[in-house]
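Asks: I need the structure of the sequence given here:
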Amino acid sequence: MLIRPEEPRDHDAVRDVHLAAFGDHGAKVAELADALRAGNPVSLVAEVDGAVVGHVMVGRNLLDAPPRLVDVGVLSPLGVLAQHQRRGVGKALVAAAIEATTFPALFLEGDPRYYSRLGFRAGADLGFRRPSLRIPPAAFQVVLLDGHEEWMTGTLVYDAVFWRLDAVGLR
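Replies: So this is what the prediction gives:
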């Protein structure tokens, strides 16, 4: 498996990954990935035998901390084709995304049983507030990275793309 930066030639394959990986929500997730590209996120693909089998993005969002706004990352979306799941592709993509980011914290919405194994913790336990009540508390997770300071707590503020596409919380 090769993890590498997404290139323009990968866009259709990335769209196909999200369409397949997210079932009924695949079109919305693919649209989210397309829209987030304009913000110049970290965008990585997993390739097996020359084919894109997984994708992850980390984009710039804001943390509304008491002293000031702080740039933070949001890991979304993450998708892996079904036939490549449970083979370490998602784990490798998340590890590479964490390694590639320069943000002091990285947030996501996801299954804590999966993401806790990758270093993520419940955001509320660390002083963070969800950007929407539609996000189940256990799904709102964060990993603190180099550059994080104790005063960096507060409310996560999603990029407008998430709101415009109604891609916040469970539907």
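
Asks: going forward, measure contacts and count neighbours with C-alpha atoms only.
Replies: Noted.

Asks: Tell me how far the most centrally placed residue in the chain lies from Phe107.
Replies: In the chain, the C-alpha nearest the mean C-alpha coordinate belongs to Leu75, at 1.6 Å (C-alpha atoms, centre = their mean). Using C-alpha to C-alpha, to the nearest Å, Leu75 is found at 6 Å from Phe107.

Asks: mind listing what's buried in stretch 4-12?
Replies: Buried residues in stretch 4-12, counting neighbours by 16 or more other C-alpha atoms under 10 Å, are found at 5-6, 10-11.

Asks: And the helices in this protein?
Replies: Secondary structure of the chain (DSSP state H): helices at 11-21, 26-36, 89-100, 112-115, 160-164.

Asks: Can you list the neighbours in contact with stretch 71-81?
Replies: 17-18, 20-22, 29, 32-33, 53-63, 89-90, 97, 101, 103-109 (C-alpha atoms under 8 Å, 6 or more residues apart in numbering).

Asks: Apart from its neighbours in sequence, what residue is nearest Asp146?
Replies: In space, Asp146 comes closest to Pro104 once its chain neighbours are excluded; the distance is 5.6 Å by C-alpha to C-alpha, 6 or more residues apart in numbering.

Asks: so how many other residues sit close to the nearest residue to Thr102 once chain neighbours are set aside?
Replies: Leaving aside its chain neighbours, Thr102 sits nearest to Asp146 (7.8 Å; criterion: C-alpha to C-alpha, 6+ apart). When neighbours are counted by other C-alpha atoms under 10 Å, Asp146 registers 10.

Asks: Could I get the contacting residues of Asp146?
Replies: Counting by C-alpha under 8 Å, 6+ apart, Asp146 touches 102-104.

Asks: here's the other one to compare against:
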Amino acid sequence: MELREERPGDADAVRHVHLRAFGDHGRVVADLVDSLRSGGGLALVAEADGQVVGHVMFTRSLLDAPRRLVDVQVLSPLGVLPEHQRQGIGSALVRAGLATLSEGDSPLVFLEGDPRYYFRLGFTPGAEQGFRKPSLRIPDDAFQVIRLPACEPWMTGTLVYSEPFWRHDAVGLRDPDA
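Replies: You can find the predicted model right below:
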């Protein structure tokens, strides 16, 4: 397996990964990726036998901190083709992305996800670290953060997602009975 930065020619393969990985929610995730891609950030793919089998994105959002707004990263989405899951591909993508971001000036990476999975990768509950989630629809234990070397103690506050997350209604959980 090879990990590398996403290239423009990977867009269709990446879309396929998210459509398959996220099932009924796949179209929302794939459309979100297409929108986030135009805003820059770090996107990595995992390739096996010449096929893109996994993808992760880290994109800019803001932390509304007491001193000032702070540029932070959001890990979303992370997807692996179902037949390649549980082989360490997702973890490898996240670790590679965090290593790259740790070399720069990004102080924090936030995500919404399964705490049992992301705890192994160093993420902890955001509220326990002095952060507030951007939506009440995000379960408390799913709102997670990891501090990178550029983080300073005063960097606490509320995460403010970039506009594409709101436009695609890709924040938190929806009540299907509402």
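
Asks: TM-score for the pair, please.
Replies: The TM-score (TM-score structural alignment, normalised by the length of structure 1) is 0.99; 171 aligned residues with a C-alpha RMSD of 0.6 Å.

Asks: Arg117 of structure 1: which of the buried residues of stretch 4-12 of structure 1 is nearest?
Replies: Distance ranking of the buried residues of stretch 4-12 of structure 1 against Arg117 of structure 1, using C-alpha to C-alpha, places Pro5 first at 23.8 Å.

Asks: For the aligned residue in structure 2 for the closest one, which non-adjacent residue is spatially closest?
Replies: Under the alignment (TM-score structural alignment), Pro5 of structure 1 pairs with Glu5 of structure 2. Once flanking residues are discounted, Glu5 of structure 2 sits nearest to Leu44: 4.3 Å by C-alpha to C-alpha, 6+ apart.

Asks: distance of the one you found from Leu173 of structure 2?
Replies: Leu44 of structure 2 sits 26 Å away from Leu173 of structure 2, taking C-alpha to C-alpha as the criterion.

Asks: Ok, Asp12 of structure 2 next?
Replies: 27 Å.

Asks: okay if I get the contacts of Asp146 of structure 1 as JSON lines plus distance to Asn40 of structure 1 and neighbour count?
Replies: Below are those laid out as JSON lines (distance: C-alpha to C-alpha, whole Å; neighbours: other C-alpha atoms under 10 Å):
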{"residue": "Thr102", "distance to Asn40 of structure 1": "13", "neighbour count": "16"}
{"residue": "Phe103", "distance to Asn40 of structure 1": "14", "neighbour count": "21"}
{"residue": "Pro104", "distance to Asn40 of structure 1": "18", "neighbour count": "17"}
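
Asks: Next, format the residues you listed as a markdown table and append distance to Pro131 of structure 1.
Replies: Output for the contacts of Asp146 of structure 1, formatted as a markdown table (distance: C-alpha to C-alpha, whole Å):
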| residue | distance to Pro131 of structure 1 |
| --- | --- |
| Thr102 | 21 |
| Phe103 | 18 |
| Pro104 | 18 |
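
Asks: ok, so of those residues, who is nearest Leu165 of structure 1?
Replies: Nearest to Leu165 of structure 1, judged by C-alpha to C-alpha, of the contacts of Asp146 of structure 1 is Phe103 at 24.1 Å.

Asks: hang on, isn't the closest one packed against Leu145?
Replies: Yes. Phe103 of structure 1 lies in contact with Leu145 (C-alpha atoms under 8 Å); the separation is 7.1 Å.

Asks: Contact partners for the residue of structure 1 most remote from its centre?
Replies: Computed with C-alpha atoms, centre = their mean, the residue of structure 1 farthest from its C-alpha average is Pro67, at 25.6 Å. Residues in contact with Pro67 of structure 1 (C-alpha under 8 Å, 6+ apart) are Trp151.

Asks: ok, so what distance separates it from Gly147 of structure 1?
Replies: In this structure, Pro67 of structure 1 and Gly147 of structure 1 are 16 Å apart, going by C-alpha to C-alpha.

Asks: ok, now Gly23 of structure 1?
Replies: For Gly23 of structure 1, the distance to Gly147 of structure 1 - C-alpha to C-alpha - is 37 Å.
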